[in-house]
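Asks: model the following, please.
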Amino acid sequence: MEIRTYAEELERQILSPRACLAAQSKGRAVDIPPCPMRTCFQRDVDRVVHSKAFRRLMHKTQVFLQPEGDHYRTRMTHTLEVSGIARSMARALGLNQDLTEAAALAHDLGHTPFGHAGERALSRMVEGGFRHYEQSLRVVDRLERDGAGLNLCYEVRDGILRHTTGPMAETLEGQLVRYADKIAYINHDIDDAMRGGIIYPTDIPVHISQVLGFTHGERIERLVLDIVANSQEGMEIHQSPKVAKAMAELKNFMFEAVYFNPKAKGEESKAEDMICHMFEYYCKHNDKLPCEYQDILVREGVERAVTDYIAGMSDAYAVEKFEELFIPMRWMIK
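Replies: From the prediction side, this is the model:
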C-alpha cells in the first residue's frame, strides 16, 4: 500500500464524520498525478511553504511599521501563530489538520507591504477596491510559479478566500482558520502594543479580562477552549455568546487604543502616500514594470499588473523602489 493511500485510510478511521477527508477533495483546477507519499492537503502545505510569496511574509508589516526590536510580529510570525492555533482546534475537534494548516499558511499571501495601511492605499487606487484575501487567492491561482500558480485544492482555496469576511468557508477546517486569525492577531497585537509602551495590562477593561483572562496565554486558551466546547456538532464553528461578546469588546478596545493611536500608527500616512505615488507612476510608465508582469499587463490591463506588483512587495523593497523612483541620487564630481 502506498504511504498516501495508508494516510487517507487512516483519516477515514480516526477523523470526525464532519471532517473534510483528503480522498474526498473536490480536486484541483488542473489534474495532476497523486503523490505516492502525501495526501493532496499535505502536498498543498508544502506548495505554500516553498512559495516565494510565503518567504516574503517575513519582511512584511503586521501592525507596527519598522519597529525597533527583534520581537515584534511580522506577517510571517502572524501566519505561523494562526496555523498553530487552527491546527490545535482542528486536532481537538477531530478535523483535518493538513487542510487547516494549508489554508492557514496561505491566508495572507496576498497582503500588501505596510500591513493594512498598504491595503487601504491600494483600495483607494484600484477600481472596485483591493481586498487582501482576494489577492491571496490570486497569488496561489495566478502569480506563483511564473504565472502557473500553485494549483491548490478547492477546499484550501475556499478557506483562503473566506478567512476574513462574508460567507463562512464550506469546510469546518476553513472556518477554523477565520477564528484562528482573529484569536492570533488580537492577542499578539496586545502583546506587541505592550512591548512598545502603547498600552499597559491595566488598560484592558477588567470585565473583558474576567471573561477572557488577564494574560496572553490565558486569553488564547480561553478562546480556543470555548470554540472547541461549542463546536462539537453541526457544520459551523461557534463561540459561546459570552465569549463572543467579550472578544468583540476587546477588538473595539484595540481599535481605540492601538489601531487608531497616533503614536503607534502615525507613520502609516507616509506609507500610504508611498504606495499611491508608486501606483500612479507605474500606471503612467508601465514599461518600467518587471518583465514577469508584462504578460499580465497585456492580458489583464495595466491596473491589474501594477496592483499585483505593488501588493507583492516587501516593506523594504517598497521603500527601495520609492527612493529609486522619487528621491534624487547624490551627484558627486569625481
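
Asks: going by C-alpha atoms from here, please, whenever you check contacts or count neighbours.
Replies: Fine.

Asks: which strands or helices does the host helix or strand of Arg4 pack on?
Replies: Using DSSP states H and E, Arg4 maps to helix 3-14. Packed against helix 3-14, as judged by 3 or more C-alpha pairs under 8 Å, 6 or more residues apart in numbering; DSSP states H and E, are no other helices or strands.

Asks: show me which residues of that helix are buried.
Replies: Arg4, Thr5, Ala7, Glu8, Glu11, Arg12 (16 or more other C-alpha atoms under 10 Å).

Asks: export those residues to TSV and append columns for distance to Ser240.
Replies: TSV is the format used below for the buried residues of helix 3-14 (distance: C-alpha to C-alpha, whole Å):
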residue	distance to Ser240
Arg4	38
Thr5	38
Ala7	34
Glu8	33
Glu11	29
Arg12	30
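
Asks: report the contact partners of the spatially most central residue of the chain.
Replies: The chain has Asp108 as the residue nearest its centroid, 2.2 Å off, counting by C-alpha atoms, centre = their mean. Applying C-alpha atoms under 8 Å, 6 or more residues apart in numbering, we find Asp108 in contact with Arg75, Thr79, His132, Tyr133, Ser136, Ile160.

Asks: please repeat the previous calculation with a cut-off of 7 Å.
Replies: Residues near Asp108 by C-alpha atoms under 7 Å, 6 or more residues apart in numbering: Tyr133, Ser136.

Asks: again, but for Ala102
Replies: Contact analysis of Ala102 by C-alpha under 7 Å, 6+ apart lists Phe41, Asp44, Val45, Val156.

Asks: pick the one among those residues closest to Gly84.
Replies: Using C-alpha to C-alpha, Val45 comes nearest to Gly84 of the contacts of Ala102, at 13.3 Å.

Asks: SS state for the closest one?
Replies: Assigned with DSSP: H, G, I helix; E, B strand; the rest coil, Val45 falls in the helix class.

Asks: so how far is Val156 from the residue lying closest to it once chain neighbours are set aside?
Replies: Spatial nearest neighbour of Val45, chain neighbours left out: Ala102 (4.5 Å); criterion: C-alpha to C-alpha, 6 or more residues apart in numbering. Distance from Ala102 to Val156, counting by C-alpha to C-alpha, to the nearest Å: 6 Å.

Asks: to compare with the earlier structure, here is another sequence to fold:
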Amino acid sequence: MPQSQMPRPTPESEPGDRWRAAYACRSSRSRGRLLSEPGSATRNHFQRDRDRIIHSTAFRRLKHKTQVFVSHEGDHYRTRLTHTIEVAQIARSVARALGLDEDLAEALALAHDLGHTPFGHTGEDALDACMRSFGGFDHNAQTLRIVTRLERRYAGFDGLNLSWETLEGLVKHNGPLIGPDGAPTARYAERGIPAAIVEYQQRQDLWLASHASAEAQVAALADDIAYNAHDIDDGLRAGLFGHAALRVVPFLADLLDEIERLHPGLETARATNELVRRVITHFVEDVIRSSEALLAALAPADADAIRHAGAPVIAFSDAIATADREIKAFLYPNMYRHPRVGVIRQKAADVVRDLFTRFSAAPQAMSEDWAAGVAAFDEARKARRIADYIAGMTDWYALDEHRRLFDATPALR
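Replies: Now for the predicted structure:
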C-alpha cells in the first residue's frame, strides 16, 4: 500500500504510550475542556493546548517583558519569552526521561508566565499594592484569567478553552491551594485564594486540595532550574558580580574549580558558559534521579495517584535542594536587590502606579476597546479591568502610555 494511503493513527490513540509511564497524564483520558469541541485530526488535546498558547497574544507579549533589570546593558539578556523557551526545553527533557507526557509539560512551561506584568516582579508588586483594596494581584491567577477569559481569538468562546489537565497544572504547579479542611494553604493563608481562581473553580473543579500532575511538577522545577542558571549568567554578563563572588556557594565553587582544572586560564566569557551549562546539567540529572527514586517508592498506578500522593513526586535531592536555596540566597542581594537594579525597579514601580492612578481617575484614557463600558462598572470591577490592561502591557508599551499621559517619564537605566 502506498505510504499516502497507509492508515494514520488518530491523535487519541497515542502511539507513544508504550514509552509512557503508568502515572503519566494521557490525552486520551483527559477530563476534557469546559466547552466541548470537535477533536483534531492531527493533534491530541495537550498538543492543541500547547499550540493555542504559542499562538496567543499574551505569549507574543513576553518578548518585551522584563525578566530581571539588566536589559539596558545589552541585547543578550533574558526576557520573559527567552526564559519561557528555556523552561520549556528543560521541562521536555525531564518529562521524557521520566516517561511523562512531554506535550503537557511543554504546554505548562510555555504558559507559566503569561500573567506577568511589565517590569517583572517589580511591576507585579506595584500592581498588587494598587489592587490591595480589590483582592490584590497575583501573576499565577492572572495566567488563569488570560487563558480562560482575556484572550479573544475564537468565535465561540473567550479564553483558549484549554484542557482540564493544563488548567489544573497552571493553577497548582506549586502545590495544593487549600488543605483538607478547605482553608487556604500557607501561600494564600493571609490573603485568601485569588478571586480569579475562586471564580473559575465555581465553573470547573480543578481539585484545589490535591497536588498537580507530575508534568506540572516538572514544569515548576524546570522554572527554578532555568532562572537559577540564567540569572547567574545575566548577572555575570551585566557585571553585577564576578566569578569570585559566586564561590560563597559551595556548589558553584566546586563547578568553578572543575572548569579551571579542565580548562586552565579559560577566558571569562567561555568560563561563564561552562558554568551555566554545568549548573543546568547537574540540576536536571539530579531531579531525574531523585524523582525516579520517589516514583519507585510510591509506585503510582496512574496520574491521579500522583495527585493524591500527599507530597511532590518531582523533587531535588537534599544536596541539590540545598544548592538551590544557596544560589537563590546569593542572587537576592547580589542581583535582584543590587543597587543598580534597585534604581530601575523604583522607576518602573512609579510607572505602574502612575498608570493605575490615572486610569482609575479617567478610565477613558485607556485604549478604546478596554475603556468601553467601564463607566457603568462598580469600583472593584473597574479596578480589575485596569489591572488587566496594565498587566497585559509590555515594558515598552507601558512606557509609551506613560509618555502619552504624563509630562515626564523615567528612563529605565
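
Asks: quick one: TM-score?
Replies: Laid over one another, the chains give 0.92 as their TM-score (TM-score structural alignment, normalised by the length of the first structure), with 329 aligned residues with a C-alpha RMSD of 2.2 Å.

Asks: all strands for the first structure, in order.
Replies: Counting by DSSP state E, the first structure forms no strands at all.

Asks: ok, longest helix in the second structure?
Replies: Counting by DSSP state H, the longest helix found in the second structure is helix 268-298.

Asks: if I pick the equivalent of Phe130 of the first structure over in the second structure, what's in contact with it?
Replies: Residue pairing (TM-score structural alignment): Phe130 of the first structure is matched to Phe137 of the second structure. By C-alpha under 7 Å, 6+ apart, the contact set of Phe137 of the second structure is Leu127, Asp128, Met131.

Asks: adding distance to Arg270 of the second structure, write the residues you listed out as JSON lines.
Replies: Shown next, in JSON lines, are the contacts of Phe137 of the second structure (distance: C-alpha to C-alpha, whole Å):
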{"residue": "Leu127", "distance to Arg270 of the second structure": "39"}
{"residue": "Asp128", "distance to Arg270 of the second structure": "40"}
{"residue": "Met131", "distance to Arg270 of the second structure": "45"}
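
Asks: nearest to Phe356 of the second structure among those residues?
Replies: Checking those against Phe356 of the second structure by C-alpha to C-alpha gives Leu127 as the nearest, at 7.8 Å.

Asks: count the neighbours of the closest one for me.
Replies: Number of residues near Leu127 of the second structure (other C-alpha atoms under 10 Å) recorded here: 25.

Asks: and what of Ser25 of the first structure?
Replies: Ser25 of the first structure has 15 nearby residues by other C-alpha under 10 Å.

Asks: over to Asp324 of the second structure?
Replies: Neighbours of Asp324 of the second structure (other C-alpha under 10 Å): 18.

Asks: in the first structure, what residue corresponds to it?
Replies: If you follow Asp324 of the second structure across to the first structure using TM-score structural alignment, you land on Met247.

Asks: same question for Glu215 of the second structure.
Replies: Using TM-score structural alignment, Glu215 of the second structure sits opposite Glu173 in the first structure.

Asks: quick one, what contacts the residue nearest to its match when sequence neighbours are not counted?
Replies: Excluding its sequence neighbours, the residue lying closest to Glu173 of the first structure (C-alpha to C-alpha, 6+ apart) is Thr100, at 5.0 Å. The contact partners of Thr100 of the first structure, by C-alpha under 7 Å, 6+ apart, come to Ala86, Arg87, Glu173, Gly174, Val177.

Asks: buried members of those residues into PyMOL, please.
Replies: In PyMOL, a selection of the buried entries from the contacts of Thr100 of the first structure looks like this (16+ other C-alpha under 10 Å):
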select buried, resi 86+87+173+174+177
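
Asks: Ile208 of the first structure touches Ala244, doesn't it?
Replies: No. Assessed by C-alpha atoms under 7 Å, Ile208 of the first structure is found out of contact with Ala244, at 10.8 Å.

Asks: looking at these two, which is more packed in?
Replies: For Ile208 of the first structure versus Ala244, neighbours defined as other C-alpha under 10 Å are more numerous around Ile208 (19 against 16).

Asks: for Val228 of the first structure, see how far away the more buried one is.
Replies: 20 Å.

Asks: rewinding a little: distance check, the residue in the second structure that the residue nearest to the centre of the first structure lines up against against Tyr332 of the second structure.
Replies: When the second structure is aligned by TM-score structural alignment, Asp108 of the first structure is paired with Asp113. As judged by C-alpha to C-alpha, Asp113 of the second structure and Tyr332 of the second structure stand 20 Å apart.

Asks: residues in contact with Ile320 of the second structure?
Replies: Contact analysis of Ile320 of the second structure by C-alpha under 7 Å, 6+ apart lists Phe283.

Asks: now with 8 Å, please.
Replies: The contact partners of Ile320 of the second structure, by C-alpha under 8 Å, 6+ apart, come to Phe283, Asp286.

Asks: again, but for the one 3 residues further on
Replies: In this structure, Ala323 of the second structure makes contact with Val249, Pro250, Phe251, judged by C-alpha under 8 Å, 6+ apart.

Asks: and the second one, what pairs with it in the first structure?
Replies: Yep, that's Pro250 of the second structure we're talking about. Matched by TM-score structural alignment, Pro250 of the second structure corresponds to His207 in the first structure.

Asks: tally of neighbours for its match?
Replies: Per other C-alpha under 10 Å, the neighbour tally for His207 of the first structure reads 11.
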